[in-house]
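> Show me the folded form of this:
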Amino acid sequence: MAGVRILGSSKVRARHDDSLPPSSSTHLTFFDVWWLPLQPVKTVLLYPDAAISPALFDSFKSSLSRILPRFYLLVGDLTYQPTTGEVTIVCSNESGVTVIEAESDLDIRCLAGDPKHNMDSFFKLVPDVAHEELPGPILSVQFTRFSCGGVAVGIALHHVAMDATGQYKFIGGWAKTCCDGSVPSGLNILHDQVPEYGRA
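Take a look at the predicted model:
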């Protein structure tokens, strides 16, 4: 039966940047905590014509490492603080994003083109994150190679750290970094493209 097989996982850390703090703890506002019980937002990007090679996966991970300093909270973990009863996003030098590598004998063109989508198949292409337990990751990623050719990038992103607009900017910046080999200059220059983490 067609399915997905997990090959392994690794942790991708944000590439060193002097602007990054050695550690940080960002508390959630009243409006943020409403999202805590909900599952992460799941996104699947399908690339039927991508040429599969070890270099592709290496580029995928290295570009993620380059873009993460601009979206630093994504490397963190949702963590319960027993002394205050709060949940915070904790980041440190050891924090990172879990990246799962998988392979599948599903037909990527059917997944992308069938008018009636098989949701069970799509869910297999996204990391299975236990959101009911803390600490828990903000971001997890799955990279799936298809035996018939093509790849899928599955993203599980907790809504407490980023809304849809932020996710769009993150994915767009990551994709451009992967293609060009460097972080888009717009993420450094345009204020509206740099995430704001102030919680005052």
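> From here on, just use CA atoms for contacts and neighbour counts.
Will do.
> mind listing the helices for this protein?
30-33, 54-67, 108-113, 119-123, 164-180, 186-189 (DSSP state H).
> Can you list the buried residues in the fourth one?
Going back to what we said before, that points to helix 119-123. Going by neighbour count (16 or more other CA atoms under 10 Å), the buried part of helix 119-123 is Phe122.
> Check which helices and strands that helix sits against.
Using 3 or more CA pairs under 8 Å, 6 or more residues apart in numbering; DSSP states H and E, no helix or strand is in contact with helix 119-123.
> which residues make contact with that helix from outside it?
The contact list for helix 119-123 (CA atoms under 8 Å, 6 or more residues apart in numbering) reads Gly3, Val44, Leu111.
> related to what we said a few turns ago, output the helices of the chain in JSON lines, with distance to Arg145 appended to each entry.
What follows is the helices of the chain, written out as JSON lines (distance: least, CA to CA, whole Å):
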{"stretch": "helix 30-33", "distance to Arg145": "35"}
{"stretch": "helix 54-67", "distance to Arg145": "10"}
{"stretch": "helix 108-113", "distance to Arg145": "10"}
{"stretch": "helix 119-123", "distance to Arg145": "14"}
{"stretch": "helix 164-180", "distance to Arg145": "17"}
{"stretch": "helix 186-189", "distance to Arg145": "30"}
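> who wins for proximity to Arg15 among the ones you listed?
Arg15 lies closest, by CA to CA, to one member of the helices of the chain: helix 54-67, at 5.2 Å.
> please give me the structure for this one as well, since I'd like to look at both together:
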Amino acid sequence: MATNHGSTAIKVLEVCTVAPPPGSTVPVTLPLTFFDILWFRFPPVERLFFYKSPVPFYVIVSNLKKSLSLVLQHYLPLAGAIVWPENSPKPAVETAVRDGIVLTVAESEDDFDHLIGDGLRKEAKLRPLVAELAAEEDRAAVVAVQVTWFGNGGFSIGITSHHAVLDGRSSTSFMKSWAGLCKNLVGGGEIFCPAAETMPFYDRSVVTDKMGLEAIYLKCLLAHEGPNNRSLKFWDFKTPPDSFRGISNNSLL
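This next block holds a predicted model:
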């Protein structure tokens, strides 16, 4: 399937779901805290990374899938979705067996060397390389990934994440853990557990809310276009089509 975004043609080769390895312990529910709820309906965070490799693309995709599955056993909530049932006072991340991250594999006709060069790039050039994150009224995905091949040894990884679940530090820790597992897999090493400092911490009991901010945020969310508005769709903040973005150290700003 080929899609045209402005001046950039993207051919989608595959769309699949990458799940944690069989036997992974699934935390059924991870409640959001007042730190998370503040960003509940903000647009997702988009990150785009560029790489060069002499390895055939099908090998790259295979290694990325395997290592992504492996790292998800340590970041299980990323395989789930945000829900807000009528009987729940606040939203939470729910993860079930066979849940996973949607991975899109694509090809681009654009000039890889031009995209990764210094200076500004048109938003329309970069937008097709970023994964779409599904968000409906009753369910919102946590992470989506797109891997795009440019045909000259270059490829990009676009990661879109829900801001209520992943902040900058969490996102970076996830990427470092995934990269470490992938590098080890390519090198033929044994599977290892990522460094302790990159591991997520799930104990919500340590978070205290002395000012009652959670109740304030929830009241505002429910009242916005409400009453009792539990929609999980993102607020519509569109980027102007004539915008430009900057590239720094081969990652998108």
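> Quick check: TM-score for this pair?
Put the two chains on top of each other and the TM-score (TM-score structural alignment, normalised by the length of structure 1) is 0.89; 195 aligned residues with a CA RMSD of 1.9 Å.
> As a check, name the ranges of all strands in the stretch 1-150 of structure 2.
Secondary structure of the stretch 1-150 of structure 2 (DSSP state E, counting those that start in this stretch): strands at 2-5, 8-18, 29-31, 45-52, 81-83, 92-94, 101-108, 120-122, 140-141, 143-149.
> and the aligned residue in structure 1 for Gly119 of structure 2, how many neighbours does it have?
When structure 1 is aligned by TM-score structural alignment, Gly119 of structure 2 is paired with Pro115. Residues lying near Pro115 of structure 1 (other CA atoms under 10 Å) number 8.
> Without its sequence neighbours, what residue ends up closest to Asn152 of structure 2?
Phe112 (7.7 Å; CA to CA, 6 or more residues apart in numbering).
> The one you found contacts Trp149, doesn't it?
No: counting by CA atoms under 8 Å, Phe112 of structure 2 stays clear of Trp149, with 9.1 Å between them.
> For Pro54 of structure 1, see how far away the closest residue to Glu132 of structure 1 other than its chain neighbours is.
Excluding its sequence neighbours, the residue lying closest to Glu132 of structure 1 (CA to CA, 6+ apart) is Pro37, at 6.8 Å. Distance, Pro37 of structure 1 to Pro54 of structure 1, using CA to CA, to the nearest Å: 37 Å.
> what does Arg199 of structure 1 give?
Arg199 of structure 1 is 41 Å from Pro54 of structure 1, by CA to CA.
> for Leu73 of structure 1, same thing?
As defined by CA to CA, Leu73 of structure 1 lies at a distance of 28 Å from Pro54 of structure 1.
> higher neighbour count, those two?
For Leu73 of structure 1 and Pro54, the more surrounded residue by other CA under 10 Å is Leu73, and the numbers stand at 24 against 8.
> residues in contact with the alignment partner in structure 1 of Asn184 of structure 2?
By TM-score structural alignment, Asn184 of structure 2 lines up with Asp180 in structure 1. Going by CA under 8 Å, 6+ apart, Asp180 of structure 1 touches no other residue.
> Using a markdown table, please lay out the contacts of helix 119-123 of structure 1 together with neighbour count and distance to Ile171 of structure 1.
Shown next, in a markdown table, are the contacts of helix 119-123 of structure 1 (neighbours: other CA atoms under 10 Å; distance: CA to CA, whole Å):
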| residue | neighbour count | distance to Ile171 of structure 1 |
| --- | --- | --- |
| Gly3 | 13 | 26 |
| Val44 | 17 | 11 |
| Leu111 | 17 | 21 |
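> So which of those residues is the closest to Met162 of structure 1?
Nearest to Met162 of structure 1, judged by CA to CA, of the contacts of helix 119-123 of structure 1 is Val44 at 17.0 Å.
> Show me what the closest one aligns to in structure 2.
Under TM-score structural alignment, Val44 of structure 1 pairs with Leu48 in structure 2.
> thinking again about what came up before, in CSV, list the contacts of helix 119-123 of structure 1 along with distance to Ile155 of structure 1.
Output for the contacts of helix 119-123 of structure 1, formatted as CSV (distance: CA to CA, whole Å):
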residue, distance to Ile155 of structure 1
Gly3, 18
Val44, 6
Leu111, 17
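> any idea how far Leu78 of structure 2 is from the equivalent of Thr29 of structure 1 over in structure 2?
The equivalent of Thr29 of structure 1 in structure 2 is Thr33 (alignment by TM-score structural alignment). Distance, Thr33 of structure 2 to Leu78 of structure 2, using CA to CA: 16 Å.
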